[in-house]
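# starting from these lines, generate the structure:
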Amino acid sequence: MQAPSSQILSFSPVPRDPGFGVYVHWPFCAAKCPYCDFNSHVRHKPVDQDRYASAFERELREAARRSSGETVTSIFLGGGTPSLMAPATVGRILDAVAANWTVAEGAEITLEANPSSVEAERFRGYRAAGVNRVSLGVQALNDPDLRRLGRLHDVEQALGAIRLARETFPRLSFDLIYARPDQTVEAWEAELSQAIDLAADHLSLYQLTIEQGTPFHALYKAGKLIVPDGETSALLYESTQRLTAERGLPAYEISNHAVPGAESRHNLTYWRYGLYAGVGPGAHGRLMGERGRHAIANETLPETWLKMVEAWDWGAVEDEPLTAEEQADELLLMGLRLSEGIDLSRWRKLAGRDIDRESEADLRSHGMIERLGPDRIRATPAGMLVLDAVVADLA
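You can find the predicted model right below:
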């Protein structure tokens, strides 16, 4: 796929059209982080990248056949650790997307990378392959917390990766985790200020969650991992929103902050309830079929997925049409994460009814949601803190 111009992109208002995305899941990591419940796997023998690239090519072709001739507005290579892929593997995947769909001019093409697997030559190779945005898994800006989080890089490597990414790619985002054990609001604000100084145009800031089945969950249940209580977590969230807004990277989604115009196009496709193809082990997709929108989920084990695709060109273990009510619920769940909220006329068209006026009035009276016009609602900052409950009440 031909690389777009290396000139820094100018930011323009992001259109409300959700677009059509392609998500490619590379499931392999050098090590499994103790807080992670994503579909990621450690293999102690080299992965056969040529074989996996061929499988991605086959599944991309089949996904395009099952879609409705959409134009791709974003591609996201996630994981796992996609920066463990050779640039040639990334190039084959991007070429396969372009061979099977029309790719919009200026499409956003993101690759996730870990600082421990960043090399200048490899970054230049990804850029030449067509990647124009990189998302770095930094997670913390102090070495003790990086070790506690099980990360393989230190702060020096993280800063070097950020610097190299800014030199190589038109756009950069990096992730931090907060509400870490023993973290105070003052310490987080100092770290966040440093991150904003380093950021190009986008930050993803996630509260640490203790996920079932992870090593952190076992430590937490045993009383060996103490995380901030609910009140402190709320203060950490509120300080995050305030500081990023003051510094020009306001929240456009619960955990994502950007210079206006630099929002992640790909993630907006999810949150605006657009269609997207998901390929690779454990990937999910939403495609339009003969019976309407389908929810698709792939086999999670890489080796099993590989054999399925080699045999049938398709690694899905679930492919179910969604009812109109299910689609309306998904629209609500995804759209209320955004500061722009949701279009109620679109919700009504899916649900076949109006939003529950009594529930809406109750939530508005308690300051959980607000109207942005006759047909648009959004969660307030207070509502964002208890968003699952807000969605349940409205749905």
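
# switch to C-alpha atoms for all contacts and neighbour counts from now on
OK.

# which residues of the stretch 151-300 of the chain fall in strands?
171-178, 202-207, 251-253, 256-258, 275-279, 284-289, 292-298 (DSSP state E, counting those that start in this stretch).

# so what touches the fourth one?
Outside strand 256-258, the residues that touch it by Cα atoms under 8 Å, 6 or more residues apart in numbering are 201-205, 244, 248-252, 263.

# so in this protein, which strand runs the longest?
strand 102-113 (DSSP state E).

# so what does that strand touch, helix or strand wise?
Applying 3 or more Cα pairs under 8 Å, 6 or more residues apart in numbering; DSSP states H and E, we find strand 102-113 packed against strand 71-79, strand 133-139.

# D17 is nearest to which of these?
When the helices and strands packed on strand 102-113 are compared by Cα to Cα, strand 71-79 sits nearest D17, at 10.3 Å.

# now the next helix or strand after the closest one: how far from the chain's centre is it?
Downstream of strand 71-79, the first helix or strand assigned by DSSP states H and E is helix 87-100. Distance, stretch centre to chain centre, for helix 87-100: 20 Å (Cα atoms, centre = their mean, to the nearest Å).

# buried stuff in helix 87-100?
Neighbour-count burial for helix 87-100, with 16 or more other Cα atoms under 10 Å as criterion, is recorded at 87-98, 100.

# out of the helices and strands packed on strand 102-113, which is closest to R291?
strand 71-79 (20.8 Å).

# next, the angle from that closest one to strand 102-113.
20 degrees (axes from the mean of the first three to the mean of the last three Cα atoms, to 10 degrees).

# contacts for strand 71-79 next, please.
Contacts of strand 71-79 (Cα under 8 Å, 6+ apart): 19-29, 39-40, 101-104, 106-112, 265-266.

# let me see the contact set for P381.
M368.

# let me know the angle separating the next helix or strand after the longest strand of the chain from strand 133-139.
Per DSSP H and E, strand 102-113 leads on to helix 120-129 as the next helix or strand towards the C-terminus. Per the same axes, to 10 degrees, the angle that helix 120-129 makes with strand 133-139 is 140 degrees.

# let's see this one next, to set against the first:
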Amino acid sequence: MIPIKPVTAIKATAPVKRDLSDVPQDVTSQYLAAGSLNLTQLPPLSLYVHFPWCVRKCPYCDFNSHEVRGSFDETGYLNALRADLEAALPLIWGRKIYTIFIGGGTPSLMSAAGLDRLLSDVRTLLPLDGAAEITMEANPGTFEAEKFRSYRQSGINRLSVGIQSFNSRHLSALGRIHDGDEARRAVEIAQTNFDNFNLDLMFALPGQTLDEVRQDVETAIALAPPHLSLYHLTLEPNTYFAKYPPVIPDDDLSAEMQDLIHGKMAAAGYGNYEVSAYAQVKRESRHNLNYWNFGDYLGIGAGAHSKISFPHRVIRQARYKQPQTYMEAVAQGNAVQESYEIEAADMGFEFMLNSLRLQQGFKVALFQERTGLLLNTIEKELREAEQKGLLYRDHELITPTSLGKRFLNDLQQIFLKAE
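From the prediction side, this is the model:
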């Protein structure tokens, strides 16, 4: 059996970038008026809103989340989000928002009134598509039936519930604030109030057996969620688990777990459309698909990242991470800590890093449409990937082979340009 490497983002040493953080946002679009790329049309645009607080930091979590110490300044943070969005508007004038994702942290710590105010501010400032997908992450330990009814009434039409496991022993090992019964109760509340929701599960957990993975997956399938995300636990740098690593299943057992998951999900009618994502027919996450198809997204909130395209440039931005620092920076007129152009030499890698996660691959024309470059700029890398049996392509489609899907990190690495 071929061992499966956990799929993680490849962190490359960045080339020298043109810093835009000191350029006033109201003139940045004029500053980006000329360059070497040529995008004939701009990609779909999503909005990401980051809520940075949680009840307790999980030992495996490397996201920008901060434990609540008694209380948090909800009103001050919502004020900052609105001001941040207003300041960013010149970068996206006239562009419609097709999906919104409110992530964290634990956004379900937000009050019903706070969430309603947030979505009201977004609608006031941005043109939303009439069928916009609006997702909110939620922790089962924070579920209150009445509050989630209010979330739905305010406009949330998709929920993403961080179950991780239905096994209380594993939940305790992961540092989660809920147990198995609360996980099931959270799904019941989600089913009652939302016809579109996702459940997050993890596998290859400390001390987990193959049979326990089977029980988790069968329990999830029995609840019939429209969408399931199944992630391999990875020991990320700068986490408690990285410093004090638990004993987790080896490569062979992890491979068996993943094979079991694939089989169970396929038999239940779920399509594996992305590395870790399974969906019922036409229930794929539109927000995540925009990421994997190298679409654009404006990120607001502490630590939020953005990718924004212009006819001749593509820029990335990152907001200040610490909540208080972020709010102070917004008050001073610029929440953006870092802003830079993606160099043309890196564009192919950035596109392939995302699009190769799609199990069915991508249409050849999408590369030029989203990068502004001709496909022959990565011809050498494409040929190498084909020769290694990791990639298949014809005149219409480029897709990872079965081997490429199993060794996705190696496939993506081929497209990483040397310094």
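
# re earlier: now for the helices and strands packed on strand 102-113 of structure 1, which one comes closest to A392 of structure 1?
strand 71-79 (29.4 Å).

# turn the strands of the stretch 151-300 of structure 1 into TSV, columns for distance to P46 of structure 1 and mean neighbour count.
Below are those laid out as TSV (distance: least, Cα to Cα, whole Å; neighbours: other Cα atoms under 10 Å):
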stretch	distance to P46 of structure 1	mean neighbour count
strand 171-178	27	23
strand 202-207	31	21
strand 251-253	37	22
strand 256-258	34	23
strand 275-279	21	25
strand 284-289	26	20
strand 292-298	23	18
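
# so which of these is nearest R371 of structure 1?
strand 251-253 (16.7 Å).

# tell me what the closest one is packed against?
helix 230-246, strand 256-258.

# mean deviation, the last one versus structure 2?
Average distance between strand 256-258 of structure 1 and its aligned residues in structure 2, after superposition and using mean Cα distance after the TM-score superposition for structure 1, equals 0.5 Å.

# so that strand matches what in structure 2?
The counterpart of strand 256-258 of structure 1 in structure 2, using TM-score structural alignment, spans residues 277-279.

# picking up where we left off before, go through the helices and strands packed on strand 251-253 of structure 1 and pick out the most buried.
strand 256-258 (a mean of 23; mean count of other Cα atoms under 10 Å).

# chain center to it: distance?
12 Å.

# check stretch 167-181 of structure 2 too.
23 Å.

# could I get the buried residue list for it?
167-168, 170-171, 174, 176-180.

# M327 of structure 2 -> structure 1?
In structure 1, M327 of structure 2 lands on L306 (TM-score structural alignment).

# the inter-axis angle of the helix or strand hosting that match versus strand 292-298?
Per DSSP H and E: L306 of structure 1 is located in helix 302-312. Interaxial angle of helix 302-312 of structure 1 relative to strand 292-298 (the same axes, to 10 degrees): 130 degrees.

# and the contacts of helix 302-312 of structure 1?
Contacts for helix 302-312 of structure 1 (Cα under 8 Å, 6+ apart): 27, 52, 55, 58-59, 280-281, 298-299, 314-315.

# what subset of those is buried?
Counted by 16+ other Cα under 10 Å, the contacts of helix 302-312 of structure 1 give 27, 52, 55, 58-59, 280-281, 298-299, 314-315 as buried.

# out of those residues, which are inside helices?
Those of those mapping onto helices are 52, 55, 58-59, per DSSP state H.

# okay if I get the buried residues of stretch 167-181 of structure 2 as JSON lines plus distance to K147 of structure 2?
Putting the buried residues of stretch 167-181 of structure 2 into JSON lines (distance: Cα to Cα, whole Å) gives the following:
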{"residue": "N167", "distance to K147 of structure 2": "26"}
{"residue": "S168", "distance to K147 of structure 2": "25"}
{"residue": "H170", "distance to K147 of structure 2": "28"}
{"residue": "L171", "distance to K147 of structure 2": "24"}
{"residue": "L174", "distance to K147 of structure 2": "26"}
{"residue": "R176", "distance to K147 of structure 2": "21"}
{"residue": "I177", "distance to K147 of structure 2": "19"}
{"residue": "H178", "distance to K147 of structure 2": "18"}
{"residue": "D179", "distance to K147 of structure 2": "20"}
{"residue": "G180", "distance to K147 of structure 2": "21"}
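
# tell me which of those is nearest to V213 of structure 2?
Distances from V213 of structure 2 to these, taken by Cα to Cα, are shortest for N167, at 9.5 Å.

# now which residue in structure 1 aligns to the closest one?
Match for N167 of structure 2 (TM-score structural alignment): N142.

# contacting residues for the nearest residue to that match once chain neighbours are set aside?
Using Cα to Cα, 6 or more residues apart in numbering and skipping the chain neighbours, the partner closest in space to N142 of structure 1 is V155 (6.0 Å). Listed by Cα under 8 Å, 6+ apart, the contact set of V155 of structure 1 reads 140-143, 146.

# next up, the contacts around H294 of structure 1.
Counted by Cα under 8 Å, 6+ apart, H294 of structure 1 has contacts 285-288, 319-322.

# to which residue of structure 2 is P34 of structure 1 aligned?
With TM-score structural alignment as the criterion, P34 of structure 1 pairs with P59.

# what residue of structure 2 takes the place of the residue nearest to N142 of structure 1?
In structure 2, V155 of structure 1 lands on G180 (TM-score structural alignment).

# where does the next helix or strand after the helix holding L306 of structure 1 end up in structure 2?
Note on helix 302-312 of structure 1: by DSSP H and E, the next helix or strand toward the C-terminus is strand 316-321. The aligned range for strand 316-321 of structure 1 in structure 2 is 336-341, by TM-score structural alignment.

# give me the mean distance between that stretch and structure 1.
Stretch 336-341 of structure 2 sits 1.0 Å off on average (mean Cα distance after the TM-score superposition for structure 1).

# tell me which residues of that stretch come out buried.
Neighbour-count burial for stretch 336-341 of structure 2 [16+ other Cα under 10 Å]: 336-337, 339-341.
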